[in-house]
Every structure is written in structure tokens, then in C-alpha cells.
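>>> Predicted model follows, preceded by the sequence.
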Amino acid sequence: MSDTVHETVEASAEAPVLQRLSTLDRFLPVWIIAAMGLGLLLGRAIPGLDDALAKVEVGSVSLPIAIGLLVMMYPVLAKVRYDELGHVTADKRMLAASIVLNWVLGPAVMFALAWLMLPDLPAYRTGLVIVGLARCIAMVLIWNDLACGDREAAAILVAINSVFQIIAFAALGYFYLQVLPGWLHLPEIAGLDVSVWGLAKSVLVFLGIPLVAGFLTRTLGEGAKGRDWYETRLLPRIGPAALYGLLFTIVVLFALQGHTITNQPLDVARIALPLLAYFALMWVGSFFLGKRLGMTYERTTTLAFAAAGNNFELAIAVAIGVFGVTSGQALAGVVGPLIEVPVLVALVYVALWLRHRYYPTPA
């Protein structure tokens, strides 16, 4: 590579991270805060809103919220390159490390932090445990690209997490919410009865339906127009729908939870603390694990962001489906993306700094 080309690549990689985010993604915390405020105003201005929303339900979830959740998940799953699953054995170290970090260590770390930091808030604690079980399947692609990680490896890990969530989420949820607290003799929510089927039903509806839709969209779209058209023309058109679905869901949640939130404003801050600790522990630990295993910077970064991120869309959907739209569990899920976005943008800068420190020779 010539010096000129090398400098161009470096300049592109070092461009301010926020400038390389789309306008929607760059101001996501602002949109979330605005949606929260709008929801609180609607909750006060429209009495009986909860009764109106509950008139038509999908399972135990009101139809408007169910639509919002499905719209929020579909574009995320349309981005996954499902054909990359055939290459998962190319790097056995990375595959094994990612599975352990995502499906063994990640849920355990969130479980421990939730119990340590929210011992007196069982509903929020349970919501955070659900967040820890919902592994990242979309936003990791954004953070990974910004930090100059391995794009193909990220696509593979996203595809694996998508499949694993269908298979393992319900069983792990039952284990962490029912079995493990009993083994450890921990006090749980009075009357809490979470069934494997209750969790599985929410996952099948709110992940299974958009997963099938996303798979068919990619398969048919690429088959008709090719991958370049699909990823440069179609995905940018349908991608913003995920944010709109998320914001709509947040508006409704805060409209229904307005009384609780305004009476206990410090609850949001307390939910944020274990989330901050979780992101820091998972990302730093995963990054240095990748380095210790001798991975390149690109794959080490991909491993770290895949382990640290969470699928808050699924966590919100499961919390609403199992515990209800006005539950503390649902509120804990909503606080997640408000904290995740600025923290992981900051970790992109950390990754780029660590590249210069530990990987001085670019790949």
C-alpha cells in the first residue's frame, strides 16, 4: 500500500466517530429522552389510556405495542447476512470465545450486578436479568464499523446470536429467574412464576416473526437485485423503521408508567448504574481476552462489541409479554438503549486508542 493510500485509510478510520453516524443514530439518546417526555405528557393528558390500549391484544400484549415491537425488530433482522453462517468454523477461537462471552459470562455478569446493585428493587432487577439474556444482534454492526472491526466476523456473530436466541433464551431465562435464585437462596419477587413457555412464546412471536420476515426479505431482495443493491439501497430505506418502532414503544411505556416514574425519578438512575458497570466489564474483559488469544485488532474489537452490546428490543418485548406493559421489568428494558448508545460510542474511541497502543502496525 502506498503512503498516500495508507494515510487516506488512516484518516477515514480516525474521522470523528459521531460524524460517521447517521443523524438518527447520532442523536438517539435525544430521541429517546424526547419520547420519554412525550409519553409522560400523554399519560397525564389522556386518562384511561391503558384501558384503551388493552382492548385488542396479541397474547398478553396490546395490539399497538405488539405492532411497535415487531416493527422495531424487523429491520434489525433484515440486516443479518444469514449466508455467513456457513463460515463460522473459520476461526474456532473467536467462535468459542464469543459463545462463552455471550451465552455464559454475559448473563451471569448481569445477574450478579443486578442483585448487587438493586437488592431492594426486584422488578427492575428482573428486567436487567432479561436484558443480560438478550444478546446483541444489530447495533454491534454499527459500533464495529465505527471502530474499524472485522465486518464479516461481526455479521457471523450476529447471525449466531440470532439463532441462539430462538433456541436458548427461554431456557436461560427460566434458569436465571427461577432456578438460580432458588439455588442461591435469594429472595425473589413474591408470587413470581415465570414459565419456560411464557418466555418462549414472547421470543417466538417478537423474534421469530421478524426473523422469518428479515430472512425472506434478504433472500428475495438479494436474489432479485443483488447484495450491493440490497445493502446500499433497500436497507437504508427500511432501517429507520427500527428507531420509529422503538420510539413509539417508549412513548407508550412512559405514558403508562408516568405515575411511577414521576414519583420515583431516581429509579432510572439506579437502573443505569448496573448497566454502566456491565458495559465496562464486558467490553474491557472481552477486548483483552481477544488480545490474549492472539487475535488481530479487527477481530478483537468485533469480539468486544458483540459481547458488550444487548438486544434491548427483544428484552423490552419479552418484559412486556411476560410481565405487562406497566411493569418495572419493561421500564428497565427501556432505560437500556438510553445508556447503551453514549457508552458504546465512547468505547469506539477507546478501541481506536487501544489500536495505536497495542496494534501499532495496521492490518
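Thanks, I have the structure now.
>>> When you work out contacts or count neighbours from here on, use the C-alpha atoms and nothing else.
OK.
>>> quick one, helices of the stretch 201-350 of the chain?
Here the stretch 201-350 of the chain has its helices, by DSSP state H, counting those that start in this stretch, at 209-225, 227-229, 235-238, 240-263, 266-292, 297-308, 312-323, 328-358.
>>> Please convert those helices to TSV, extending it with mean neighbour count and distance to Asp25.
Formatted as TSV, the helices of the stretch 201-350 of the chain follow (neighbours: other Cα atoms under 10 Å; distance: least, Cα to Cα, whole Å):
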stretch	mean neighbour count	distance to Asp25
helix 209-225	17	21
helix 227-229	13	22
helix 235-238	14	12
helix 240-263	21	9
helix 266-292	18	19
helix 297-308	28	17
helix 312-323	27	15
helix 328-358	20	8
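>>> Make a markdown table from the ones you listed and add distance to Leu141 to it.
Formatted as a markdown table, those follow (distance: least, Cα to Cα, whole Å):
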| stretch | distance to Leu141 |
| --- | --- |
| helix 209-225 | 16 |
| helix 227-229 | 17 |
| helix 235-238 | 13 |
| helix 240-263 | 14 |
| helix 266-292 | 15 |
| helix 297-308 | 9 |
| helix 312-323 | 15 |
| helix 328-358 | 12 |
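>>> Relative to Ile137, tell me which of those helices wins on proximity.
When the helices of the stretch 201-350 of the chain are compared by Cα to Cα, helix 297-308 sits nearest Ile137, at 8.0 Å.
>>> Need the residues that contact that closest one.
94, 97-98, 101-102, 106, 135-137, 140, 143-144, 147-151, 153-154, 157-158, 278-280, 282-291, 351, 355, 359, 363 (Cα atoms under 8 Å, 6 or more residues apart in numbering).
>>> cool, and stretch 99-114?
Contacts for stretch 99-114 (Cα under 8 Å, 6+ apart): 125-126, 128-129, 132-133, 135, 176, 274, 277-278, 282, 286, 306-308.
>>> Show me what counts as buried in it.
99, 101-103, 105-111, 113-114 (16 or more other Cα atoms under 10 Å).
>>> sorry, back to before: Ser60 is nearest to which of the helices of the stretch 201-350 of the chain?
Closest approach to Ser60 among these is made by helix 312-323 (5.9 Å; Cα to Cα).
>>> try this one side by side with the last:
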Amino acid sequence: MTTTATAGDASPAIVARLSRLDRFLPLWIGLAMAGGLLLGRLVPGLDTALEAVQIGGISLPIAIGLLIMMYPVLAKVRYDRLDTVTGDRRLLLSSLLLNWILGPALMFTLAWVFLADHAEYRTGLIIVGLARCIAMVIIWNDLACGDREAAAVLVALNSMFQVLAFGLLGWFYLSVLPGWLNLSDARLEVSGRDIAVNVLIFLGIPLLAGYLTRRVGERTKGRTWYESRFLPTIGPVALYGLLFTIVILFALQGDAITSQPWDVALIAVPLLVYFALMWAGSFTLGRAIGLDYPRTTTLAFTAAGNNFELAIAVAIGTFGVTSGQALAGVVGPLIEVPVLVALVYVSLALRRRLLSNTTSARAATTSGDRP
């Protein structure tokens, strides 16, 4: 994204600035789901063929799709700008608190409130809550006039921290905490090592590839070429990988979806509540601690967004491609994309209001200073 919205951009022009693929992403995801269901019915024995070769416990076609959709996003991060955020302790500490303490705890709570009788979906949502933002949040932040560099740095920090923390948090929320709270049939014997291995494969590999691509690309061609020519070329590949993965997932999830069509809606409800609460709470916190609008917006979107690619990968690798946990992960992007687009409009409306209040206050001060 190379353009920046102005205060009056809370209009259809916001969506118009997205590429056709981005603009209609919810539609493409819906079509990918439908196509996957048809594929599963038309091709008998598809599950056996897909699982013939595996990487990290995941069938090779799905593994390739997951790696492809992670790489372009991580190639966009400016890894040499970490100091622009690490110097702002308010933003950094707030982001770490929201992403790694409040976010997972909120999703754990909502999963138990809404899905207490659906153990697999509940676990899938908890995994989504543990997978912090690293993907399309940069697009939503840019459209909402957030701080672009701060967003990129927070994404990079989340990516690095996730490799170290995801396995430990998964073990805590899926095995330890339910036991402490005496939640019936909630304690799951999930190996923190198995989850960590999946994180290292499906986050560590594309993270390293993205870092090396940027480093080599900028050294040989320069940053201008890399960001104006190379990144726009590989950008759509991430969405193609996502759509390909969804087609395969829904081909294997067909029986569960068609036999229980309301389950998708059941999973969607706590996701909607989660995105709304995380964004609103984060925006309020940003203003309360004195951040300006761009960094407040960045804080809100990076806290509300989730890395559904990683959640899908971990759910498949840990519980299986046809599991309820994997289905909960797949529903994630279908809900997140339209909700965060709507929150872009909300952000710009708040920005207009904040600018209007600032202008009025300055005018009043100037008027009061006149003799």
C-alpha cells in the first residue's frame, strides 16, 4: 500500500483502494469453501491421497499452501526498524500485554462461555487466540492511517516472540489452566513440543525466508526497487496460498460441515465478540496512555488481528486435518476480514472526530488570546 487516507476518507474510496483480490476476499473465501465442499464430494479417496506425503504431520499440499501464504507477508517487514518501536515503551509494553496476556485470556474465556459443550471447537478458538497478528493487519492499519513503521515492527516482534512463546502458551491454556480451574473434560494432553515444532516449521521457515529475501533484495537492487517492484509482485501469492489451503481443508471437512451447517455460525459468534472487544479495548488503552492517533490505531489493529494461518497450521498438525479444531481455524479468516474492514471505517470516523476536536480547541485558544 503506497497511499495514505485523509481525515475525510471514511467512504467507499477506502475499499476501492484495495486490489480486486483484497476487496472481495470474503467472497473468494466463501467460493473457496464451496469449491472445497464440491471437490470433496466429487473426488472419492481424496483424503488418502492428500495424506500420503506429510510435513510435520500435515499433508504436503496443505503444508505448501501454508508456507506460501506466510512468506510474502514476512518479506514485507522492515527488520532494520525495530528501534522505532522499542524506544516507545508505552506502545511496546501495551502491545505485549494485549497480545500475549489479555488476548489469549479473553479468547479462552469466550471459548468456554460460548462453546462449553463443544470441546473441539473450543480448543480451536483457543489456538486462534494464541496466534497473534502477523498478516493482513498491516493492510488494515495502513487504510486506517495508522503508524506504518510501528505496525511493521510490532508484526516482526510478534513473529519472533511467537516462535518462543506459542508452544508454552498452548501447553498452559490447553492442559494446565483447565486443570487448575477444575473444568470438566477440559484437560487435554497436548505436547508443547509438538506445537512448537509446527510453529518453527510454519512460522520459522517463512520468517527466515522473508528476512533473507529483504536483506538480499535491498543489497542487490535497493529498497525502492524491493518495495515498489518486488513486494507488489509477490503480495497476491499469500492470498492465493490461503485460498488454495481453504479449498483443500473444506474438501476434507465436507462431511462435518454439511452434516452440521450451524456449527460455522456457532464458531463465528465468539469470534465476533473477541474482535470487537479487543479492538475497542486496545484503542481505549492507547488513548488513555497518551498515544497519538496513528500509534493508537496501530496498537488496536495489531491486538485485534490474529494469525489464522498459523492457527490453521497448528490445529492441523496437532489434531488432524478433519478435526473440529481445524474447522474453527478455517472459520477465522471468514469472520476476521469483514470485521476488520468495518473497523477501518470506525477508526477513520474517530480520526475525523479527534482532528475536529483538536481544531476546535486550537481555535478557542487562539480566540481567547486575542485582546
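Sure, I can see it. Computed from a prediction, not measured in an experiment: that's the story for all the values here.
>>> just to revisit the earlier point, wait, which of the helices of the stretch 201-350 of structure 1 is closest to Thr8 of structure 1?
Set against Thr8 of structure 1 and scored by Cα to Cα, the helices of the stretch 201-350 of structure 1 come closest in helix 328-358, at 16.0 Å.
>>> how about the closest one, aligned to which bit of structure 2?
Under TM-score structural alignment, the alignment places helix 328-358 of structure 1 onto residues 324-354 of structure 2.
>>> and stretch 86-103 of structure 2, how far out from the chain's middle?
Centroid displacement of stretch 86-103 of structure 2 relative to its chain, using Cα atoms, centre = their mean, to the nearest Å, is 17 Å.
>>> Mean per-residue distance, stretch 344-356 of structure 1 versus structure 2.
Following the fit onto structure 2, the mean deviation recorded for stretch 344-356 of structure 1 is 0.8 Å by mean Cα distance after the TM-score superposition for structure 1.
>>> Any chance you could list what contacts that stretch?
With Cα under 8 Å, 6+ apart, stretch 344-356 of structure 1 has contacts from 14, 17-18, 143-144, 146-147, 279, 297, 301, 309.
>>> ok, those vs Phe254 of structure 1, which is closest?
Nearest to Phe254 of structure 1 among the contacts of stretch 344-356 of structure 1, with distances taken as Cα to Cα, is Gly309, at 23.6 Å.
>>> which residue packs closest to the alignment partner in structure 2 of that closest one, ignoring adjacent ones?
Residue pairing (TM-score structural alignment): Gly309 of structure 1 is matched to Gly305 of structure 2. Counting by Cα to Cα, 6 or more residues apart in numbering, the nearest residue to Gly305 of structure 2 once its immediate chain neighbours are dropped is Cys133, at 5.0 Å.
>>> when you align them, which residue in structure 1 goes with the one you found?
Checking TM-score structural alignment: Cys133 of structure 2 goes with Cys136.
>>> so its match sits right up against Ala315, yeah?
No: judged on Cα atoms under 8 Å, Cys136 of structure 1 makes no contact with Ala315 at a distance of 10.5 Å.
>>> and Val269 of structure 2, what is it in contact with?
Shown in contact with Val269 of structure 2 (Cα under 8 Å, 6+ apart): Phe114.
>>> Quick check: it vs Glu336 of structure 2, distance?
12 Å (Cα to Cα, to the nearest Å).
>>> likewise Val273 of structure 2?
11 Å.
>>> next one: Leu93 of structure 2
25 Å.
>>> picking that back up, nearest to Ala52 of structure 1, of the contacts of stretch 99-114 of structure 1?
Taking Cα to Cα as the measure, Ala52 of structure 1 lies nearest Thr126 of the contacts of stretch 99-114 of structure 1, at 27.3 Å.
>>> residues contacting the aligned partner of the closest one in structure 2?
Alignment note (TM-score structural alignment): Thr126 of structure 1 maps to Thr123 of structure 2. Applying Cα under 8 Å, 6+ apart, we find Thr123 of structure 2 in contact with 111, 174, 325.
>>> Same question for Val334 of structure 1.
Contacts of Val334 of structure 1 by Cα under 8 Å, 6+ apart are 250, 312, 316.
>>> equivalent range in structure 2 for the stretch of helix or strand Trp115 of structure 1 belongs to?
Using DSSP states H and E, Trp115 of structure 1 sits in helix 106-117. Helix 106-117 of structure 1 corresponds to residues 103-114 in structure 2, going by TM-score structural alignment.
>>> Now that stretch on structure 1. Mean distance?
Stretch 103-114 of structure 2 sits 0.4 Å off on average (mean Cα distance after the TM-score superposition for structure 1).
>>> how near is the alignment partner in structure 2 of Leu235 of structure 1 to Gly210 of structure 2?
With TM-score structural alignment defining the correspondence, Leu235 of structure 1 maps onto Leu231 in structure 2. Leu231 of structure 2 sits 11 Å away from Gly210 of structure 2, going by Cα to Cα.
>>> Need the overlap of contacts for the two.
The contact lists of Leu231 of structure 2 and Gly210 share 72, 75-76, where a contact means Cα under 8 Å, 6+ apart.
>>> check contacts around the most centrally placed residue in structure 1.
For structure 1, the residue sitting closest to the mean C-alpha position, by Cα atoms, centre = their mean, is Asn311 at 2.2 Å. Applying Cα under 8 Å, 6+ apart, we find Asn311 of structure 1 in contact with 131, 134-138.
>>> Tell me the one among the residues you listed nearest to Leu41 of structure 1.
Top of the list for closeness to Leu41 of structure 1, among the contacts of Asn311 of structure 1 and by Cα to Cα, is Val131 at 26.9 Å.
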